[in-house]
Structure formats: C-alpha cells, structure tokens
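In: Sharing a model prediction with you, sequence too.
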Amino acid sequence: MSSTADATTLVTTTSGAVRGTTLPSGVARFLNIPYAAPPFGANRWKPPQPVVPWTGERLCDAWGPTSPQTQYGGTIGQVLKAMPTVDGDDILNLNVWVPASAAPAGGYPVVVWIHGGALERGASCIPIYDGAKFACDGVLCVSIHYRLGFEGFAVLPGVPLNLGLEDTVAALKWVHAEIGAFGGDSAKVTIMGESAGGVLVSALLSREDARSLVRGAIIMSAPLEAKRKDEVAKPTTQLAKALGTPATLDAWRDKKPLELLHARDKALAGKSILDGVPGFQLALDPASLPTSPSTVLRTIDTPILIGTTTEEHRLFLSPDELAAIPWWKQLLVRWVLGIPRAAAVAARRAFPGANAGDILGTLLLDVYMRKPLVQLATARPASTWVYEFAWPSPVRDLRAAHGVEIEFVFDNLAKGDDDRTLGGHTAPQSLADEMHAAWVAFVTSGNPGWDAFGKDRLTRVFDTHSQTVPLRRADIVDALP
C-alpha cells in the first residue's frame, strides 16, 4: 500500500468496487460506502433493503449523508456546538480505516464504532470519531450511520419497531461479509458504542443473529434496559398531539423527516431532562428485540468491556442548573424512583460539599447505569472488564461528564480544535495514550490489560494517575434496590 498522501487504493466488494484514499500515515480510508439502500421513498419505515450494485469504481473520499436531525439546543447545545451534517438520502453508509502495517495471519482485528446521540442525533463524521489512530495501531476501524429519531424509532401501527437497530444489524452483516476484502478478519470483530451507541451494542449482543458475528463488545456509558412498546411510544404520541394528527403511517407518510423533527423541537422548546422530556428508546419486540439486554447479557459468554464516567449528569445540566435544584425536588425524585435514604447518605459521603443537584445526578446515574453494570458484571459467567473515567474536564466545569472520554479512547485530542472538544486544550495526552492502548488491547486480544471484575469487583479508574481498585462508591450501588 502506497504511503504518499495523494495515492488511492481500490477494493472490490460484492456490490461493486470502491476507491479510497491513502493518508500520509499510510492508512487507507474509505468514506461513504453504502451497506443498505436509501431508507426513503418506497423504503421509508421499512427494514433495511439491499444495496443496488454499481458498475465501475465508487469514489469513497468524502463523508456520506447523515441521518436527518436538528442541532442540540439548551445546555448540551452550548457545549457540543454545531453537529456536522451531510445532506442526502443514502444515509445507510459506513466508513473504513485500514492499517498500513502488514496484516497478521487471518487478517486485522476489527472494531465497529456506533455513535451516540440519544437515538436522535449524531454522526460518524464528528472529528473525534476519526478511526485513523486505531488503524495506525493495527486495528481495522469501521464507523456506521443508522436511522435516527422518528425514522428509526417511531412507534406507528404497521411500521416495524427498532428500525435503527435493524440498520446496525445490516451494517454488522456487511462487515462480516465484506471486511475480508479490506484485509480484516471477520472472526475478530468487536462492536463498540457510547451512550445510545452503547445501547445498540447491548441490543446487538442480545440477538443471536448479531452476537454470532462478534467476538467482543465495548459498552460505554449506556443503559441496558429495553422497554415495553407503550413506554417507548411517548415521543411518537407527543408529536402526533403537537401536529394535531393521529400517530399513524397514513397521517405521517407525506411529512418530511425534518418537518417531524422541527415540530418535536418546537414542542420541547425550553424544557430540560428535569421536565421529563420523553426520549427515544429501544422497544421490546418479538421480531427485533424479544428480551431486554439487561437480561440476555448476563447469560452470554461474549467478553465485554463496560464502564461509565464519574459525573455523567454534568453534560446534561449546567452548574447553574444543578445549583438551582432544591433539596425537596431531590427528595421527590428519590421517592418516585424508590431510591432509599441510605443511597443518598452514601452519595453525600462520597461527594462532600455537593449540592442537591449533583447528588441527584449521581443517584440517577447509579440507578440507570452503574447498578445495572454491576449486576451484569457480577452475574456474567464470562470475563467482564469494568472501568470508570474520572478525569475532570475544565470545560464549563464538566468534570468527568458523559462523553468526555471519547476523544481519549480514539486518541484524538488534537481533533478538539475542530469545535467538538469536551476535554479542552489541557487534556493530558498520556491519558489518551493509556486509554487508547487499553481499547486496542481489548479489540486485539480480548483483555484490556487489568484484571477482570470478579469477586473483588476490580475497576480500572482512568485519571491523571490511573489505578485498578475495588468498585468505587460501592455503598451507593449496594444500597439501591
């Protein structure tokens, strides 16, 4: 493979030939390869359909179309700023970064990245998701797009549930069938996702047709629960009310994706997560997800690397918003969720001086993420490695908030100059080196480099000075029902 910056490389897939570019590092990059047909027109709200083969070479040197979405608003919008989007209908596309080094026997290990964004925003073209550093370390990296929002997770009569999940299954099947042509080993595929991407990773592990295609999984800061159909229908029914239409396929068929999204934004204007804004979630469904991941993952033997950040909640609420939460509201939420006083006492002990908002955020994190994580790691018969990202970002006093760890995992701190940084310009490169190496080790060997969770509940805490210690703040988690 050529190492000159303007060289190109050619790979033949079963749908046609794709021509990528070779980066100065020698890594070959292929952008915007379709894995399914455009999900609009006759294909709208249908399972992913096969790609129509092409003749000649498809030039894959620019990012492909992104799923229809609007920009983040409120507090998150102030931090994440402009979400990069690309117009076009061919949104079911993926990207591939191929190492320049000689492939090991059988091919390169593969990591497949599934981006987050609450199942309604996000894109693989966000700069910190660039997979070149994985390729530089001998791991073939793939990133994918999938349907978001009402296109991927609406609950409408006659429309299959979890279409965005079905897209990720189709992408994974593409990887299994085609990655050998790029030098990858289809028997050494690890799936990785953060937030909503982690939710989709857990759902893929819950399906035999997808789980059989992977040998490992990385779940970053994600709930593990799928809900009943009536529970996840709330965004759909709320929008139907705002539009003054029934929540039916006939009523929505002629409405453009952005029309639905703008109507949702208008209906939610000025509201925050404390107002109970209904978000998109995976639905329990006999066809696409019959059992919740929180149940299935305890019984399978797939190696899993899983973790959270110390202060997930600080991405979603600003310091001023957290400070404005009164103690009575914390008590009310605790009562509604059945969070015992012992857990709150333990949280105050762990974070002395924290205000009511931060204590509430800590408890909610533990209810929705850490408690299920600990239950999973305790119950699993196979090896499970647990981590906690604890480095405090100075950006808007985020500290170790949701999503801060991603640029460290991808070793893309320099990409923060592209207006998407959560770590700021003082983020330690040594921590990025350490975390990226651990993720590469897990993808390559199935072990990130520290002892599995086990009876000692060991956890790797990533910080300026990282250490492997028994589960931190275990008294909070253990006090939860």
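Out: Sure, I can see it.
In: From now on I want contacts and neighbour counts done on CA atoms only, so please keep to that.
Out: Will do.
In: Specify the local secondary structure of R396.
Out: helix (DSSP: H, G, I helix; E, B strand; the rest coil).
In: count of neighbours near it?
Out: By the criterion of other C-alpha atoms under 10 Å, R396 has 15 neighbours.
In: for E405, same thing?
Out: E405, neighbours per other C-alpha under 10 Å, totals 27.
In: same check, this time on the one 5 residues further on
Out: If you count neighbours by other C-alpha under 10 Å, F410 ends up with 23.
In: Now do the same contact list for it.
Out: By C-alpha atoms under 8 Å, 6 or more residues apart in numbering, the contact set of F410 is I128, Y129, D130, G131, K133, F134, A432, H436.
In: Likewise for L261?
Out: Residues counted as contacts of L261 (C-alpha under 8 Å, 6+ apart) are Q69, T70, G149, F150.
In: Where does the last one sit, in terms of helix or strand?
Out: For F150, the host element (DSSP states H and E) is helix 149-153.
In: Measure how far that helix is from the centre of its chain, please.
Out: On the basis of C-alpha atoms, centre = their mean, to the nearest Å, helix 149-153 is displaced by 16 Å from the centre of the chain it belongs to.
In: Run through the neighbouring helices and strands of it.
Out: Counting contacts by 3 or more C-alpha pairs under 8 Å, 6 or more residues apart in numbering; DSSP states H and E, helix 149-153 packs against helix 163-178, helix 257-268.
In: Helices - which of the contacts of F410 land there?
Out: K133, F134, A432, H436 (DSSP state H).
In: Next, the angle helix 163-178 makes with the one helix or strand V142 maps to.
Out: In this structure, V142 sits in strand 140-144 according to DSSP H and E. Per axes from the mean of the first three to the mean of the last three C-alpha atoms, to 10 degrees, the angle that strand 140-144 makes with helix 163-178 is 150 degrees.
In: which other residues reach strand 140-144?
Out: 92-99, 108-115, 124, 131-132, 134-135, 168, 171, 184.
In: List buried residues within the residues you listed.
Out: By neighbour count, with 16 or more other C-alpha atoms under 10 Å, these hold 92-99, 108-115, 124, 131-132, 134-135, 168, 171, 184 as buried.
In: Next one for the comparison:
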Amino acid sequence: MTADRENPVIRTPHGAVRGRWDRQVAVFRGIPYAAPPFGPRRFRPPAPPDPWDGVREAAAFGPTAPKPPYSEAFAQYLSDPAFPGDDCLNLNVWTPDPAPGARLPVLVWLHGGALTRGSSAVPVYDGHTFARDGVVFVSVNYRLGVEGYGLFPDAPANPGLRDQLAALRWVHEAVEAFGGDPGRVTLGGQSAGAISTGALVAAPQARGLVRRAVLQSGPPETTDRDKVRRMVRRMANRLKVPATAEAFAAVDREQLLRAQADVSRLSSPVLGGPAFGIVVDGDLVPRDPLEALTDGAAPGVELLTGWTRDEYRLWLVPGGLVERVDRLGAVALAGAMARCRCGSEVPRGYRALHPDAGTSTLVGQLVTDHLLRVPLHRLADGRGDPSYVYEFAWPSRRPGMGACHALELGFVFDSGNEPDARKLAGEGAPQELADAMHGDWVRFVTDGSPGWERWNSRHPVRIYGDGAPRTAYGPRDRELALWATPAAGEPAPATAPELRSVIRRLRRSGALRRH
C-alpha cells in the first residue's frame, strides 16, 4: 500500500486499485474479480479478468448485473440501485487497516433479491460499520435471473453461484493485502444470499475458503430442475427462440429482462411455481446442500442462522395481498397445503395453537415454517459443529409490516439511519437494538461466538425484539413438531386437478400476482 492517506493503493492479483478514506475506513469499490460475462462469455462460467497496467480507480460502485426494477408496490419498501455496464462481476472492500500483516477477520456478503434483483450497492449493505469495528467487509455482485440461473442443455448450470465461488477465491488470494486474514473468512447473506451461502459452504470446491457462515432467512436448498426449465421454456416461447443458451445469448439483454419479468409475474413464495434457483448440477452442487451439511460436508464451519418473526408480511402486504388471502379463506389454506406438501392436520394444528389468527397469518406462518424454520432447525440439529439460532421480532413502524423479511438488515449493519433502511423500518428504529445485534454479528465473525448459548437439545433461540435481547428455549417447537407427523412432507390429500383448481382460483383473485 502507498503511504497516501487520501488515496490508498492496493495491489490485487490482477492489478493495482486506488480507494478512498472515509471516516477512518479505507473503501475500494467496483474491483473486478472476473471478466465481463457477455459476448462469448454469456451463460458461461466466470473467467479471470484481464490484468491492467497502472492504477485502477476504485472510488465508485461498479456496474450491477442486469435485472428488472421492483414494481411500485415493492419499491416503496426496498431500494435496488442499478448501474449500467458490462463489467458487473465486481466487489467492494471496506477495511480499517489496509496493510498486510493486520490479519483481521473477514466478512464476505452475498446480497438477497430472489436471485433476480439486488446488488452490493444497496445502501443498507454499507460495510463501513463492520470495518469501523475491526472487520474487513467484502460485498459481491453476481449474475442474476436467467443470466445467472437459467438451465440450458448447452451451458453449465449455476453460473451465478460460480461467480460467487470466483469471488471467494479472489478473497482468498487478495484479502491479505487489504488487512484481512484468509483463514478467518465468514461467508454470509440474507434470503437468496443465505441460500447461496449454504450451497457454497456445502460445495466441495469451496472447502477451505470459509471458516464461518451466516444464513439470514434462507436455508441451504436447491430448486427442482424442471421448475427452472419451465421458466426458461416460457421465456423462449415469449421470445420465439429455442430454449438454448446459444439462442438466448443472441437476444438483447433488455428484451431478455422484459421477457423474464413477464413470465415471473405469477411466481410466488406462497404457492411456488416456475422460478430461478440453484440446482443440483453434479459438479459445483453435487447433491442437496442441506443433506450434505447435515452429513458433515463442512467440518469445522461455525454457523449463525435465523429468521424474522413475520417473514411472510413482505410477501403479502405490498399490493394488499393480506386482504385478498383473508377473503379466500379455505381456498388459500388449501393452496398453502399444496405449496407445503402437507396434510390437513398441519393447518388444523396451527389453528388450534393460534385460534384468533386470520387466514393470511396462518398461510404466511405455514409457508414461512415450511420454507425457512423447518429446514433451519434441521440444519442446526444435524450438525456437530457449533450453531447459533436467532429470531428477529421487532415490528416495523410501517403499517402492517410487522417483523417482516429483510427488516433485520438495518440492525445487523447498524445502518438504520440510512433513508433506505427507513423505507422498511419506518421512523424511530431503536439504536440500542442495532448496537446489540450488530455487536453480536461482529463477535461471531471475530471469534465464532455471538454471545449466547450454542444450539443444543433445549433449542436456545436469541430473540431480538422490544427491550434487551433475550434467549428463549424452543419458541417454535410446538408448530414445528406438527411437521414431524407421518403425513407431513407428503403431498396434500387432493388430486392434481383439485390442486390446479385451487391455484387457478388464487391467481384469478390476484393473490398470486407477483409485485
């Protein structure tokens, strides 16, 4: 590094970059870790970037991956800046001490957004607070949607996940120059970023690159290959081209995004449907990541994982879906049974435990437990290495949002003063809760323990809500025990035509419209 305190210069494996000092933290933005994934590289695994001579300016965020914007209904809660350009496989580094030998812990962050939206430039993900507290923070852009997770007969699967692996390898090679310790890397993410984290921690090719992992509101999972193929076929029909990577690579990227947005409108976390996702590919993802991790695929990796109390409210509140689902009543519950592949005894059990809950609350909790809490409990139960589990329960000040999906991010990052964090949290978020939650994440990244009891047979869960954080024992055990009945996990007792009828009624009602 140069001695220039105004413009620190670091040499990376591909060339030197010049960052900026900001509030006692050195910040480097838009560093390429792979070549632009367009032209002959489109739909292909990432390739190393071309080396450069001289010093590359790293003062501004780099281009973001192609993605459709959020609809107006979601944009009032979530920000998603977009920057044009081909060189979208880039990352950012915040460090308090950009010098070899500092050996600081490292947090590599994978953004959420259903693998179709999001970027490292989302203001809530500002890495300054982690660097301020002694952590080298790295945030990553990767390919999204059909560019990153389309499944084609003539191209390798999971190029977006391969991008993330390439970024991890870059960190392993380069982070020491930024003051980081390549042997103390925590990989973390929220939602799709957490799902990606789980897949990479389980991947044999990532062995030795990750010491700890943070999975926020996303379990290790893969998507059924036929679901992804159906999404690609729908796009191909709309574009009037073959469902091949060669044909899609010849389509203008804006036209491709429009087709992707059109065919995605009826996808929903409530009842599923065609979607983009990580798939078992026999290579980077040789088997289901949850099965691999509970079979010991990542020995020695410590885990911090959890959920928000009301995850589903971000899925249902925008656009008035709560009211629509409540009106549908039994039809919506039947749709949830189909989505969760459970028998009627599961929603009956939820009703008995929560007799005053509305239909949307029951449907939302059923789907949340099926998608998140059941597999995350299984993950924590099945591993011999230390696991720590939390629940975020502080309710947003925005009407109807509760402790919804993604609300905890402003507290984990201690970025609640950002206008973008207030879009979801509202005004008056408690700083003391951010201090506590952010401090616990820093402790986990630094030494592997966030400060509460590790997971055991008593099921300790750290609750972040009103007042001081506390530990509850088995707070979701009664609900999750319902999924252990013999019928749970089996298809709901209805014929395929009946289930298709339920889904058609939900779609006609607007309850499955994607916003």
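Out: Okay, I see it. Being a predicted model, the structure only gives us computed values, none of them experimental.
In: Translate R253 of the second structure into the numbering of the first structure.
Out: Aligned counterpart of R253 of the second structure in the first structure: P257 (TM-score structural alignment).
In: how about the strands of the stretch 201-350 of the first structure, start to end?
Out: 216-220, 304-309 (DSSP state E, counting those that start in this stretch).
In: re earlier: closest to N162 of the first structure out of the ones in helices among the contacts of F410 of the first structure?
Out: F134 (29.7 Å; C-alpha to C-alpha).
In: Nearest residue to that closest one in space, ignoring adjacent ones along the chain?
Out: Using C-alpha to C-alpha, 6 or more residues apart in numbering and skipping residues adjacent in sequence, the residue nearest F134 of the first structure is C141, 6.4 Å away.
In: That neighbour corresponds to which position in the second structure?
Out: With TM-score structural alignment as the criterion, C141 of the first structure lines up with F137 in the second structure.
In: what's the burial count for that match?
Out: Neighbours around F137 of the second structure, by other C-alpha under 10 Å: 29.
In: How much space separates it from P32 of the second structure?
Out: 16 Å (C-alpha to C-alpha, to the nearest Å).
In: With T305 of the second structure instead?
Out: Distance, T305 of the second structure to P32 of the second structure, by C-alpha to C-alpha: 29 Å.
In: got the angle for the top strand by length along the second structure vs strand 302-308?
Out: In the second structure, taking DSSP state E as the definition, the longest strand is strand 180-190. Orientation note: strand 180-190 of the second structure sits at an angle of 30 degrees relative to strand 302-308 (the same axes, to 10 degrees).
In: List the neighbours of strand 180-190 of the second structure that are in contact with it.
Out: By C-alpha under 8 Å, 6+ apart, strand 180-190 of the second structure touches 100, 102-112, 135-136, 171-173, 175-176, 194-197, 209-218, 406, 445-446.
In: That one vs the first structure - mean distance after superposition?
Out: Strand 180-190 of the second structure, aligned to the first structure and superposed, deviates on average by 0.4 Å (mean C-alpha distance after the TM-score superposition for the first structure).
In: corresponding residues in the first structure for that strand?
Out: Using TM-score structural alignment, the residues of the first structure aligned to strand 180-190 of the second structure are 184-194.
In: Could you do stretch 375-389 of the second structure as well?
Out: With TM-score structural alignment as the criterion, stretch 375-389 of the second structure aligns to 372-386.
In: Next, the buried residues of the matching stretch.
Out: Of the residues in stretch 372-386 of the first structure, those buried (16+ other C-alpha under 10 Å) are 372-374, 376-378, 380-386.
In: Trace D397 of the first structure over to the second structure, please.
Out: Per TM-score structural alignment, D397 of the first structure is aligned with G400.
In: wait, isn't its match in contact with V317?
Out: Yes: assessed by C-alpha atoms under 8 Å, G400 of the second structure is found in contact with V317 at 6.8 Å.
In: So between those two, which is more surrounded?
Out: Neighbour count, other C-alpha under 10 Å: between G400 of the second structure and V317, V317 has more, with 19 against 15.
In: aligned partner of the more buried one in the first structure?
Out: Aligned partner of V317 of the second structure by TM-score structural alignment: S318.
In: so what's that match up against?
Out: By C-alpha under 8 Å, 6+ apart, the residues touching S318 of the first structure are T75, R396.
In: quick one: it from A401 of the first structure, how far?
Out: With C-alpha to C-alpha as the criterion, S318 of the first structure and A401 of the first structure are 11 Å apart.
In: Now, the buried residues of stretch 372-386 of the first structure that are in strands?
Out: Using DSSP E, these in strands are T384, W385, V386.
In: Redo those as a markdown table? Include distance to T14 of the first structure.
Out: Listed next are these as a markdown table, based on distance: C-alpha to C-alpha, whole Å:
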| residue | distance to T14 of the first structure |
| --- | --- |
| T384 | 36 |
| W385 | 37 |
| V386 | 39 |
